[in-house]
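Asks: prediction below, plus the sequence it came from.
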Amino acid sequence: MTLDDAALAQKILKLRAKRLASPRAESEPAPAGQAALCVRIGAEIYAIALDVLTEVMPLKQTSPVPGQSRHLLGVTNVRGEIRPVVNLHDMLGLPDPAPDAPMSVIFIRGPGREVGLRVDEVLRIRLFDPDQMTLPHQAGNGLPQRFIAGITADTVILLDSHQILALDALRPRRPDYSCVT
């Protein structure tokens, strides 16, 4: 390295140090609203909040669970972990898709578990303004209101993940031995 190269390197380092030490400019405020992943289920567009979302993947196969509710599609193996998959079509009163139709599963996190939700297509992430949403009891759209957190003016339906996770079909069942003698 020559003397000129060393002087240039020193000058660049001083400029960089000065820039890094200077106060940051005011950044634009983050857009208000709730971020959610939009998906298609049947002919409707639904959304699930990103704060409960853990994973999205193609749904290859599920194994049925005998004696379970029809809301539970079955279970799937994700890297050696068995996870339940909810049949949103059935839960929302929509017709089931064709058996050979491509499906995806979005996993949401609940207390101590992850649950999959079968969807037809993953679309995009979008911000929702809660103040601009219609509440389910005001909509009168025929959907099971328990699972709906709100509906936008362009009819995207925000699902209530807490109500989905509270489904009876997802509660662990213990055998009842009380009648055994």
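Replies: On my side now, so go ahead. Numbers count the residues shown, from 1 in each chain.
Asks: hey, let's count contacts and neighbours off CA atoms from now on
Replies: Will do.
Asks: OK, contacts around the residue nearest the centre of the chain?
Replies: Among the residues of the chain, the smallest C-alpha distance to the mean C-alpha position (Cα atoms, centre = their mean) belongs to Leu53, namely 3.6 Å. Under the criterion of Cα atoms under 8 Å, 6 or more residues apart in numbering, the neighbours of Leu53 are Ile106, Phe107, Ile108, Arg109.
Asks: adding another structure so you can compare the two:
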Amino acid sequence: MHDNTGNKDQFVVFQLGSEEYGVNISQAKEIIKPKNITNVPNTPEHVLGVINLRGQIVPVVDMKKRFSIELEDNEETDSSRIITVEVNDALIGIKVDGVNEVVWLDQDKLEPAPEVAGGVRQEYLIGIGKIEDRLLVLVDLNKILFEDTDEIKN
């Protein structure tokens, strides 16, 4: 999680509803607009389907459904994006409401994860990052994408 030049980490900041989340930039590969998601039968509810990304089939996970965030307005907007991430040598797309920015965070601006942050339990978080007056929920993609869904729900 650390870069070799000091005590800073870089994160891609994305939006889910009114909350901001972050993933380590070393896991993020690219950010694309959602397009042509093909439904796959008998997959978990949070799996939207697959996309063809330059000849590679990439599963797409709806992060709102994965986090059991209320879906008051889950329609795709112009700001919706898919962030392709590499986790456990697998390329996976995560659908988010928008990508806000890329930030550097000093290690001293990172706090341990509280019991619950934004409806997500502590074991699925790396921690909380402080950016001026904002809090950024830093997620553990390995646990979120590869552990049983029932354990995530509150």
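Replies: In hand now; what should we look at? A quick note: this is a predicted structure, and the numbers were derived from the prediction, not measured.
Asks: coming back round to it: got the contacts of Leu53 of the first structure as CSV, with neighbour count columns?
Replies: Rendered in CSV, the data for the contacts of Leu53 of the first structure read as follows (neighbours: other Cα atoms under 10 Å):
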residue, neighbour count
Ile106, 23
Phe107, 22
Ile108, 23
Arg109, 17
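Asks: sitting in strands, which of those do you find?
Replies: Per DSSP state E, strands hold the following members of the contacts of Leu53 of the first structure: Ile106, Phe107, Ile108, Arg109.
Asks: now the corresponding residue of the second structure for the third one, nearest residue through space, not along the chain?
Replies: Read that as Ile108 of the first structure. Here Ile108 of the first structure is matched to Val85 in the second structure, going by TM-score structural alignment. Once flanking residues are discounted, Val85 of the second structure sits nearest to Ala28: 4.4 Å by Cα to Cα, 6 or more residues apart in numbering.
Asks: tell me how far the counterpart of that neighbour in the first structure lies from Gly116 of the first structure.
Replies: Ala28 of the second structure is assigned Leu53 in the first structure as its aligned equivalent, the criterion being TM-score structural alignment. For Leu53 of the first structure, the distance to Gly116 of the first structure under the criterion Cα to Cα, to the nearest Å works out to 10 Å.
Asks: could you name every residue contacting both of the two?
Replies: When contacts are counted by Cα under 8 Å, 6+ apart, Leu53 of the first structure and Gly116 have Ile106, Phe107, Ile108 as shared neighbours.
Asks: quick one: the strands in the second structure?
Replies: Assigned by DSSP E, the second structure shows strands spanning 8-16, 19-24, 28-32, 47-53, 56-62, 81-87, 90-96, 98-106, 110-111, 116-117, 120-121, 125-131, 134-139.
Asks: which residues in the first structure does the fourth one match up with?
Replies: Taking TM-score structural alignment as the measure, the first structure aligns residues 72-78 with strand 47-53 of the second structure.
Asks: what is the burial count for the counterpart of Leu37 of the first structure in the second structure?
Replies: Residue mapping for Leu37 of the first structure onto the second structure gives Val12, with TM-score structural alignment as the criterion. Taking other Cα atoms under 10 Å as the neighbour definition, Val12 of the second structure ends up with a count of 21.
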